[in-house]
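Student: Return a 3D structure for these sequence lines:
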Amino acid sequence: VTMVGSAGAAINDTAGDGATTVTWSADKIYDSIEAAKLAVTNSLINGAAGTLDTLNELAAALGNDPSFAATIATQIANRVRFDAAQTLSSPQKAQALANIGAVGAADVGDTERNFAADYAAAKV
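Tutor: Have a look, this model is predicted:
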């Protein structure tokens, strides 16, 4: 323990965080701050991959889009559903059909007519 001047506090690097009658050396204070910074950083990144452990890397991964949540919600809403009914505009229907290589009901013809019965009747 070393005294700093007659009215100063003693430097004691073994003193706890709550000590009020002694102080740490500059090196101990620096090391303590560095350890705290590392602990906060590790807590923030929580094991994230090295390519996603900074805010800049996260922003880049999200396309630097400040409205990312709204953008992705819009993109999800523009998907054709297969689990529920959906209302689509004519251009959306045409694009959906083209995407899956299908044709519309109007292109198929009369789906209610029994062509097998017509064929059987025509054979008589």
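
Student: When you work out contacts or count neighbours from here on, use the C-alpha atoms and nothing else.
Tutor: Noted.

Student: what's the single longest helix in the chain?
Tutor: In the chain, assigned by DSSP state H, the helix with the most residues is helix 26-45.

Student: downstream neighbour of it in the secondary structure list?
Tutor: helix 55-61 (DSSP states H and E).

Student: Next, the second sequence, to be compared with the first:
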Amino acid sequence: MAIEKKAPELMNYSLFCGGCGHGVLLRLICECLEEYGLDKKTIAAIGVGCSCHLKSGISIDLIQSPHGRAAAVATGIRRAEPDKFVFTYQGDGDAYNIGIAETLNAAYRNENICVFTVNNGNFG
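Tutor: Now for the predicted structure:
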């Protein structure tokens, strides 16, 4: 007997290209947010490039950050809203090239944010 798993309620249509890891990660994030009851208390800081399509695919509060600055924006959100679950959603170029200082310094400071980085093969 086949078991059918229903799509997460947080998930909307996706503008990500078929075969790219973005769509898979979007679904996993939605499933986890719903499973842990974080769907109403989550804020995301998203990067530029392909990752900016997250705004069409998920029904949560989010802000699009300047190129490479999602970790810095997420740090500010988390400090202003300490009761929220805050995560970044960035591509590899955004997080590890232009944004490497923000990404590493958030880790050095042990900021209470979650950083999702997708290597979709488009950068370098």
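
Student: TM-score, when you put one on top of the other?
Tutor: Here the TM-score for the pair of chains, by TM-score structural alignment, normalised by the length of the first structure, is 0.19; 42 aligned residues with a CA RMSD of 4.4 Å.

Student: for the second structure, longest helix please?
Tutor: Max-length helix for the second structure by DSSP H is helix 21-35.

Student: Could you pull out the buried residues of that one?
Tutor: Of all the residues in helix 21-35 of the second structure, those buried under the rule 16 or more other CA atoms under 10 Å are 22-23, 26-27, 29-31, 33.

Student: And the residues you listed, which is closest to residue 108 of the second structure?
Tutor: Set against residue 108 of the second structure, the nearest of the buried residues of helix 21-35 of the second structure by CA to CA is residue 29 (24.5 Å).

Student: Export the buried residues of helix 21-35 of the second structure as TSV, with columns for distance to residue 44 of the second structure.
Tutor: Conversion of the buried residues of helix 21-35 of the second structure to TSV gives the following (distance: CA to CA, whole Å):
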residue	distance to residue 44 of the second structure
22	15
23	16
26	12
27	15
29	11
30	12
31	15
33	12
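
Student: For residue 79 of the second structure, state which of those residues is nearest.
Tutor: Closest approach to residue 79 of the second structure among the buried residues of helix 21-35 of the second structure (CA to CA): residue 33, at 20.5 Å.

Student: Residue 92 of the second structure versus that closest one, what's the distance?
Tutor: Residue 33 of the second structure sits at a distance of 23 Å from residue 92 of the second structure (criterion: CA to CA, to the nearest Å).

Student: Over to residue 75 of the second structure?
Tutor: 19 Å.

Student: And for residue 23 of the second structure?
Tutor: According to CA to CA, residue 23 of the second structure stands 15 Å off from residue 92 of the second structure.

Student: what's the answer for residue 27 of the second structure, then?
Tutor: Per CA to CA, residue 27 of the second structure is found 19 Å from residue 92 of the second structure.

Student: what's the answer for residue 71 of the second structure, then?
Tutor: Relative to residue 92 of the second structure, and taking CA to CA, residue 71 of the second structure is found at 13 Å.

Student: and what of residue 115 of the second structure?
Tutor: According to CA to CA, residue 115 of the second structure stands 11 Å off from residue 92 of the second structure.
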